[in-house]
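Peer 1: Give me coordinates for this.
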Amino acid sequence: MKRKSPMVIAIAAVSGGGKTTIASCLKGKLPNSKTIYFDDYDFDGPKDIIKWIDNGCNPDDWDLSPLIRDIKQLLSEPLDYIILDFPFAYLHSKTSSLIDFTVFIDTPLDIAMARRINRDFKSGSSEDIILDLDNYLARGRQGYITMLDSTKPNSDLIVDGTLPKFEVAGIITQKVMNIE
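Peer 2: Modelled structure (predicted):
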C-alpha cells in the first residue's frame, strides 16, 4: 500500500556527528525524496547558547516556524520521503507530530570535535581553534552530553557514527524500507 503523504525522517547527532553528511547520502538512496537542512535557517532562539545549555537545552526555546512551514509544504508534494537534518528528534513539541521516524547518529565526542574543527576552521587560526576548544571544555561539552542524554534515547534508531557514511546510510535506508 502506498503512503498518502511522504515519510518524514529526522537525522539527529551532536554537532560534527554527521547529520548533514548522512542526510545528503540518504537523498541519493531514498527515491523521490527532498532534504531539509537545519543549518539553512536562521531561527529565533536563545541568544546565549551557554546559558541555554546551563538551563537544560529545551528545544522548545527555538522558534522553528520557518522549518515547520517548509515541512508542511513538502508534505503536500508527491514525495515518498522528506529527510530532515534536525538535531532535536521528537523533542521539539511543534515538530514532533510531523516526524515519522528519527535516527540518532551516535558519534563519539572526540570524532565529532575533530570533524567540527576540520569543517569550521579550514581558514581559521590556531588561536581560533584553541579558543573554541577552551569554550568546549569549559561549558560547551555539557550541551553535547545533554543531547546524548535526551535526543539519543528519544530516537527510533541509533546508528554507530564511526561507521563509513555509506554504511550508516545503508542501515537507515534498509530500516526505513522495512517500515513501509
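Peer 1: switch to C-alpha atoms for all contacts and neighbour counts from now on
Peer 2: Noted.
Peer 1: Provide a list of residues in contact with the nearest residue to residue 31 once chain neighbours are set aside.
Peer 2: What sits nearest to residue 31 in space, not counting adjacent residues and going by C-alpha to C-alpha, 6 or more residues apart in numbering, is residue 80, at 7.0 Å. Listed by C-alpha atoms under 8 Å, 6 or more residues apart in numbering, the contact set of residue 80 reads 3, 5-7, 31-33.
Peer 1: try it again with 6 Å
Peer 2: By C-alpha atoms under 6 Å, 6 or more residues apart in numbering, the contact list for residue 80 reads 6, 32-33.
Peer 1: same thing with residue 94?
Peer 2: So residue 94 contacts nothing (C-alpha under 6 Å, 6+ apart).
Peer 1: please give me the structure for this one as well, since I'd like to look at both together:
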Amino acid sequence: MRKLPVIIAVAAISGGGKTTIAKQLNQKLENVKTLYFDNYNFEGPDDIINWLDRGANYEEWNLAPLVKDLEILLSESLDYIVLDYPFAYKHTNMSKFINIAVFIDTPLDIAMARRITRDFKNKSVDDILSEMTNYTAQGRRGYLEMLKTIKPNSDIVIDGTLPLLETVNKILQSINSST
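Peer 2: Below you'll find the predicted structure:
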C-alpha cells in the first residue's frame, strides 16, 4: 500500500509570510508539490467585515477548486504537499487532509509593511493612504480574527520576525519530529 504524503498547511495573516515560507519549504523538502491559496478565485463572503460580524464561518468559503487539486496531488507519489493556506483546520473540507498546520505569527505592523511594499509599489500615495484608512477603520479586524481563531487552531506557531531560513528550519524540525 502506497504511503500518503504529509500535508503541511502554512497559515498567517496577509503579509505574514505564507507564500515565502511555502516556497522555501518547496525548495528544502524532497518530492514535494505546493498549492497556493492566492492562485484561486474562491466563492466566499463578498463583505469580510459583515462575515466577521456574523461569526466568521469559514465554511462559507467554497474551497472545492483547492480540494480538487489537492486530491489530484494525493494520487501522485509524493512525500509532501505544502499548502499556502490561511485557514489551518478551520474549514471541514480541507482539515481532513492536513497533517500539520503551521501558523506564522507575524506582528501586524510588519505584515502591513510587507503588504504595502508588495501590493502598492506602483500605486499612488492616495491609494496607500486609503488602504491605511480602511485598515484602521475596519480591516484590522480581519487580521485580529486570524490571531484569535487560526493561531490557536494550528499545531505549530512560529515567530514571524525570525529570519526566513531559521523559520523554515524550525518548521522542518517540527515536521521531522512529528512524522
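Peer 1: Tell me which of the contacts of residue 80 of the first structure fall in strands.
Peer 2: residue 33 (DSSP state E).
Peer 1: Got a ChimeraX select line for the buried ones in the contacts of residue 80 of the first structure?
Peer 2: Command for ChimeraX that selects the buried part of these, burial taken from 16 or more other C-alpha atoms under 10 Å:
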select :6,33
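Peer 1: Remind me which helix or strand the equivalent of residue 52 of the first structure over in the second structure belongs to.
Peer 2: Per TM-score structural alignment, the equivalent position to residue 52 of the first structure in the second structure is residue 51. Element membership for residue 51 of the second structure (DSSP states H and E) is helix 48-53.
Peer 1: same question, residue 10 of the second structure
Peer 2: strand 6-11.
Peer 1: ditto for residue 142 of the second structure
Peer 2: Going by DSSP H and E, residue 142 of the second structure is in helix 140-149.
Peer 1: Over which residues of the first structure does that helix lie when aligned?
Peer 2: Using TM-score structural alignment, helix 140-149 of the second structure pairs with 141-150 in the first structure.
Peer 1: heading toward the C-terminus, what's the first helix or strand past the helix holding residue 51 of the second structure?
Peer 2: Past helix 48-53 of the second structure, the next helix or strand by DSSP H and E is helix 64-74.
Peer 1: does the nearest residue to the match of residue 52 of the first structure once chain neighbours are set aside sit in a helix, a strand or a coil?
Peer 2: Of all residues not flanking residue 51 of the second structure in the chain, residue 45 sits nearest, at 6.3 Å (C-alpha to C-alpha, 6+ apart). Assigned by DSSP: H, G, I helix; E, B strand; the rest coil, the conformation of residue 45 of the second structure is coil.
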